[in-house]
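> For reference, the sequence and a predicted model appear below.
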Amino acid sequence: MSTLAYDGLAMVGRQLRRVRNSPGLAILTQVMPINMLLFFGYVFGSALAMPGREYRSFLVPGLLVSTAAGGLMTGMFQAAADSHRGVMDRFRTMPVSRAAVPLGQAVADLVVTAIGTVPLLLVGLAAGWRVEGSVPRAVGAVGLLLLFRFACTSIGIFLGLLTRSEDAAGQLGASTFVLPLLSNAYIPTDGLPGRLRTVAEWNPISAVTTALRDLFGNAPVPGDAAWPVAHPIAGSLLWCAVLIGVFLPLAVRRYAHGER
């Protein structure tokens, strides 16, 4: 086994033990999307033109993607906490692959996300959401969701290593809550004013949400939207490739060089 793989698995194990030792945070992370599903699905659904069950089918993919985007906040806070407490400095003094530490955190987060997605899917099914597409397309939707989570976590790890402050990471991470609101995760974008609609449709969350709706068979792809939304699967894969290709190497470089 290569050094990177061996060290990476060790870092994954460390992060999973970290989650196990903080069950309250893990539970809160899973409860929030379920609460939002129940609140948005039964309160907002009655205020929109869509009937309640139809809106919940529209909403569940958006909530899945919004939860995946939360990897930005999780990755940022965990990396900043390790930097602030000197854990990263300690790792740098050890014979550990420089890429293994950021990668280990991102992969461990992916494992936790994959497990935590199950309760939200079950509640969505209980609320009336259904997978109306084929099984292979549904599996592809879950794979795309996890790829997007990995991309968002990569951004968060880089920003956490950059700030090196738990307080700053917490404040900056809280501000990312607005990102799903500037997308089609909760409401259709065709009724938004021109410039706001353009911003929402070029938001990566909108492309991934539309791709999930398409793969799950929940909603047709809008033909008059911006390119990433009009071609959601290609747009989502392109966004993920760009985000991972830019921020994961930056995170590894930032970890390797410390404060320099």
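Yes, it's here.
> drop to CA atoms for contacts and neighbour counts, all remaining ones
Fine.
> how about the strands of this structure, start to end?
Counting by DSSP state E, the chain yields no residue ranges for strands.
> so who does Gly75 touch?
Taking CA atoms under 8 Å, 6 or more residues apart in numbering as the contact definition, Gly75 lies against 105-106, 153-157, 160.
> ditto for Arg213
Shown here is Arg213, whose contacts under the criterion CA under 8 Å, 6+ apart are 58, 61, 219-220.
> likewise Thr176?
Taking CA under 8 Å, 6+ apart, one finds 70, 72-73 in contact with Thr176.
> picking up where we left off before, in helices, which of the contacts of Gly75 fall?
Among those, the members found in helices (DSSP state H) are 105-106, 153-157, 160.
> From Arg18, how far off is Leu181?
Computed as CA to CA, to the nearest Å, the Leu181 to Arg18 distance reads 30 Å.
> To clarify, my last question referred to Val123.
In this view, Val123 and Arg18 are 27 Å apart by CA to CA.
> what about the residue most central in space within the chain, distance to Arg130?
Centrality entry for the chain: nearest residue to the mean C-alpha point is Ala68, 2.1 Å, by CA atoms, centre = their mean. In this structure, Ala68 and Arg130 are separated by 20 Å, where distance is defined by CA to CA.
> same check, this time on Thr117
Applying CA to CA, the value for Thr117 to Arg130 is 15 Å.
> With Leu59 instead?
Between Leu59 and Arg130 the distance is 11 Å, computed by CA to CA.
> between these two, who's got more neighbours?
Leu59 (25 against 17; other CA atoms under 10 Å).
> I figured the more buried one hits Met36, correct?
No: counting by CA atoms under 8 Å, no contact exists between Leu59 and Met36, whose distance comes to 9.8 Å.
> this is the other structure I want to compare:
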Amino acid sequence: MNSLRWAVADGWTVTLRSLDRWVREPGVLLLGLLFPVLMMLMFGYLLGGAMAVPGGDYFEFLMPGMFALAMLFGIESTTIAVATDAARGITDRFRSMPMAPSAVVVGRSVADMLNSALGLGVLMIGGQLVGWHSHGTAAETMLAVALLLLLRFAFLWMGIYIGLVIGKPEGAIALQILVWPFAFVSSTFAAPDTMPGWLGAAAEWNPMSATAVACRDLFGNPTWGEPSWATDHAMLIAVLWPLALIAVFVPLSVRRYQRLSR
């Protein structure tokens, strides 16, 4: 119990360090919160007129996909922050202190989850301003939010591990090149059956697609495309994908952190 309390206290101290940076650099926080809103407006108004969505409202289809997309975009900031701390020697200084070995990565994950929850709230408010609404019950809406944050938690640990492996912010920036194809090969903006066969299959099994489809069902928003096993079992896949990613990248991240500078 003493070890657990020690780990929790140290993890919260590292979390407060990240939160203090929000106060000292509010412009960075504000830009991160508004970027998904800008993406929503661009794709909603630029592409919406060309999309024939059941019900006729592209924003109703788009928003659950945008919520999932926002959970993915956070991986870049996580990776860059972890790599920057490693490059500046801050991570090594933490490791030299009498603190719990898991405190740094756990503290980073808690701070980023708070940031993601705030960003998701801002994006949902922005969606309501352009006509999107959740037509599900309060319980269904909360379950959809929980699925989105679960996806973010999984992507977050991927970002932590990649940042620890790369170790330099310059290398972490290259991650953006990989994020965009992964984001677009999904059901965020269009139905997978409108894509070439192999590409549509990849889009259907994208973790983002499963979460987006499950959230559309829970929010009562229109879906698009032909039904398939992946869409019929989107809720199950939206839970299994993140849990699998967490099971892989949490121990990898902790082990990688413990082996730094050895």
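Alright, I've got the coordinates. Just so it is clear, the model here is predicted, and its values are computed rather than measured.
> ok, back up a step: from the contacts of Arg213 of the first structure, list the buried ones, please.
By neighbour count, with 16 or more other CA atoms under 10 Å, the contacts of Arg213 of the first structure hold 58, 61, 219 as buried.
> got the contact list for the last one?
To tie it back to what came earlier, the one meant is Ala219 of the first structure. Shown here is Ala219 of the first structure, whose contacts under the criterion CA under 8 Å, 6+ apart are 58, 210, 213.
> what residue of the second structure matches up with the first one?
Think Phe58 of the first structure. Alignment of Phe58 of the first structure against the second structure is given by TM-score structural alignment, with Phe61 as its counterpart.
> dump the residue contacts of its match.
Listed by CA under 8 Å, 6+ apart, the contact partners of Phe61 of the second structure are 53, 216, 221-224.
> roughly how far apart are it and Ser77 of the second structure?
From Phe61 of the second structure over to Ser77 of the second structure the distance is 27 Å, taken as CA to CA.
> and what of Val165 of the second structure?
To Ser77 of the second structure, Val165 of the second structure is 15 Å away according to CA to CA.
> ranges for the helices of the stretch 101-250 of the second structure?
103-129, 138-166, 169-173, 175-184, 197-204, 207-219, 229-232, 234-258 (DSSP state H, counting those that start in this stretch).
> I figured Gly52 of the first structure was touching Phe39, is that so?
No: under the criterion of CA under 8 Å, Gly52 of the first structure is not in contact with Phe39, lying 11.7 Å apart.
> Of those two, which one has the most company?
A direct count of neighbours by other CA under 10 Å for Gly52 of the first structure and Phe39 places Gly52 higher, at 20 against 12.
> what's the closest non-adjacent residue to the aligned residue in the first structure for Val106 of the second structure?
With TM-score structural alignment as the criterion, Val106 of the second structure lines up with Leu103 in the first structure. Counting by CA to CA, 6 or more residues apart in numbering, the nearest residue to Leu103 of the first structure once its immediate chain neighbours are dropped is Gly8, at 6.5 Å.
> Also Gly45 of the first structure?
Using CA to CA, 6+ apart and skipping residues adjacent in sequence, the residue nearest Gly45 of the first structure is Gly52, 4.8 Å away.
> ok, now Ser261 of the second structure?
The spatial neighbour of Ser261 of the second structure that comes closest, neighbours along the chain excluded (CA to CA, 6+ apart), is Asp92 at 7.5 Å.
> thinking again about what came up before, take the buried ones among the contacts of Arg213 of the first structure and write them to CSV, including distance to Leu237 of the first structure.
As requested, those are exported to CSV (distance: CA to CA, whole Å):
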residue, distance to Leu237 of the first structure
Phe58, 21
Pro61, 17
Ala219, 19
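> circling back to that earlier point, return the distance of the match of Val106 of the second structure relative to Pro249 of the first structure.
On the measure of CA to CA, Leu103 of the first structure and Pro249 of the first structure end up 10 Å apart.
> The two: which is more packed in?
The neighbour comparison of Leu103 of the first structure against Pro249 (other CA under 10 Å) goes to Leu103, with 25 against 15.
> Kindly state which residue of the first structure is aligned to Ala202 of the second structure.
With TM-score structural alignment as the criterion, Ala202 of the second structure lines up with Val199 in the first structure.
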